[in-house]
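Peer 1: pasting the sequence and the predicted coordinates here, then a few questions.
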Amino acid sequence: MRLDKRNKLLIGGFVLALVVCYQLAIKKTLALRTQYVHDSNIREQTKDLPQKLANLKRQEQQLDTQFAGLNLESTNMQHELLRFLNEQGSEHSVKVIDFSAPHVTHEGETTTSTYQFILEGGFSSILKVAHALETKANFGGISHMAFEKEKNLRNGKSVLQASIFIQQME
């Protein structure tokens, strides 16, 4: 009987020694290892951070130049369109004769705005302005363009006028 009691005490002491070792050494070692692995992962993630930051700055500059080319400074579309037409008109010697209020239609969640204006000048100059409207600006697409040659009765000169409709969907 005495042998069984010793064995039980020996096994109990061994289990108690394991619990004490875990609490004093192994638990702290495992916590430090977990923290080390976490810090190593963060170090790996931040290793190429300067390169990512440089790429983001380059991308921001590219987007800024694209937005500058799209004339997105103002929220008043009609004002910006008129300003753009005047800039292009002075550059290509084209006059803005008429600029009507936009025609707005609502179909479900889609809002369609149609801007109508009349340009006067040479054929190629009007085409250059129309091309600039579609490529350089973000005003929408040209949905209709009609040319009409009119004769001024006062001075006897003929002028070419183009009626242009620009349609924008939102």
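Peer 2: Happy to help now that I have it. Residues are numbered from 1 along each chain as shown.
Peer 1: C-alpha only now, for contacts and for neighbours.
Peer 2: Will do.
Peer 1: ok, which stretches of this structure are strands?
Peer 2: Along the chain, counting by DSSP state E, strands occupy 95-99, 103-107, 110-120, 141-151, 158-169.
Peer 1: tabulate the ones you listed in a markdown table, adding columns for distance to residue 126 and mean neighbour count.
Peer 2: Below are those laid out as a markdown table (distance: least, Cα to Cα, whole Å; neighbours: other Cα atoms under 10 Å):
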| stretch | distance to residue 126 | mean neighbour count |
| --- | --- | --- |
| strand 95-99 | 9 | 15 |
| strand 103-107 | 23 | 11 |
| strand 110-120 | 7 | 18 |
| strand 141-151 | 10 | 13 |
| strand 158-169 | 7 | 18 |
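Peer 1: minimum distance to residue 28: which of those has it?
Peer 2: Residue 28 lies closest to strand 110-120 among these, at 62.7 Å (Cα to Cα).
Peer 1: what is the orientation angle of the closest one with strand 158-169?
Peer 2: In terms of direction (axes from the mean of the first three to the mean of the last three Cα atoms, to 10 degrees), strand 110-120 departs from strand 158-169 by 170 degrees.
Peer 1: and here's the other structure:
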Amino acid sequence: MSSAPSPTFEVARRVVETLTARHVTIGVAESLTGGLLAAALVEVPGASAVLRGGVIAYDTRIKHSVLGVDAEVLAAHGPVHPDVALQMAVGVRTALVVDGEEPWIGLSTTGVAGPDAQDGHPPGTAFIGLAIGNEVRFVELHAEGDRGTVRAAVVARALDLLVEFL
């Protein structure tokens, strides 16, 4: 007996199908979600046609050295900030260039999963960055629950954000 697909899987499936139909690619940069966002996309058969890859930038220094987040922004605000999410979304596109071509979409997550606050931000505070073409935006999220619940909520919201803008 098989169980019904999760709501997150269904949204990820819609994302993969839409990207496939449009012949565009995506790259993800993750901090607090630690690979869960990429895993949600990879769960969908056919994701390899659209998912270019991901960078897990859990260490703040990786946000700067690999994703190109401005060191001054990190020093001034820490890793939990909308500008960091935006720069991560843009930077992952540069990091995942193949044959001179960036992924069309960059999607990022950064925040505090808990249990403790970080840089004055309570657990559950998260920012999702989205870079599509020349358009860049972020969404702020305040999720309730333990680490797993917060991380799952951020993945779900990131996928919903993609659906909204596709």
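Peer 2: Nice, thanks for sending it over. Bear in mind that the values here come from a model prediction, so they are computed numbers and not experimental data.
Peer 1: quantify their similarity with the TM-score.
Peer 2: TM-score for the superposed chains, counting by TM-score structural alignment, normalised by the length of the second structure: 0.26, backed by 71 aligned residues with a Cα RMSD of 4.8 Å.
Peer 1: coming back round to it: for the strands of the first structure, give me a markdown table that also has distance to residue 50 of the first structure.
Peer 2: Conversion of the strands of the first structure to a markdown table gives the following (distance: least, Cα to Cα, whole Å):
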| stretch | distance to residue 50 of the first structure |
| --- | --- |
| strand 95-99 | 51 |
| strand 103-107 | 48 |
| strand 110-120 | 43 |
| strand 141-151 | 41 |
| strand 158-169 | 41 |
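Peer 1: the biggest helix by length in the second structure packs against which elements?
Peer 2: For the second structure, the longest helix by residue count, based on DSSP state H, is helix 147-165. Helices and strands touching helix 147-165 of the second structure, by 3 or more Cα pairs under 8 Å, 6 or more residues apart in numbering; DSSP states H and E, are helix 7-22, helix 36-42, strand 105-111, strand 125-132.
Peer 1: one more pass at 6 Å, please.
Peer 2: Using 3 or more Cα pairs under 6 Å, 6 or more residues apart in numbering; DSSP states H and E as the contact test, no helix or strand touches helix 147-165 of the second structure.
Peer 1: could I get the buried residue list for that helix?
Peer 2: Residues of helix 147-165 of the second structure classed as buried by neighbour count (16 or more other Cα atoms under 10 Å): 147, 150-162.
Peer 1: angle of that helix against strand 105-111?
Peer 2: 150 degrees.
Peer 1: now helix 147-165 of the second structure and helix 7-22, what's the angle there?
Peer 2: 30 degrees.
Peer 1: any idea of the angle helix 147-165 of the second structure forms with strand 125-132?
Peer 2: Going by the same axes, to 10 degrees, helix 147-165 of the second structure makes 30 degrees with strand 125-132.
Peer 1: can you tell me the element residue 55 of the second structure falls in?
Peer 2: Element membership of residue 55 of the second structure [criterion: DSSP states H and E] is strand 51-56.
Peer 1: and that strand, what other elements does it pack with?
Peer 2: On a contact count with 3+ Cα pairs under 6 Å, 6+ apart, strand 51-56 of the second structure meets strand 26-30.
Peer 1: okay, the angle between the strand it packs on and strand 51-56?
Peer 2: Going by the same axes, to 10 degrees, strand 26-30 of the second structure makes 10 degrees with strand 51-56.
Peer 1: packing partners of strand 26-30 of the second structure?
Peer 2: strand 51-56, strand 105-111.
Peer 1: which residue is nearest the centroid of the first structure?
Peer 2: Nearest residue to the geometric centre of the first structure (Cα atoms, centre = their mean): residue 63, 7.5 Å.
Peer 1: and it, how far from residue 69 of the first structure?
Peer 2: Going from residue 63 of the first structure to residue 69 of the first structure by Cα to Cα, to the nearest Å gives 10 Å.
Peer 1: for the first structure, what spans make up the helices?
Peer 2: Under DSSP H, the first structure gives helices at 2-21, 27-47, 49-69, 77-92, 123-135.
Peer 1: need these in CSV (columns: distance to residue 160 of the first structure).
Peer 2: Below are the helices of the first structure laid out as CSV (distance: least, Cα to Cα, whole Å):
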stretch, distance to residue 160 of the first structure
helix 2-21, 98
helix 27-47, 64
helix 49-69, 29
helix 77-92, 14
helix 123-135, 7
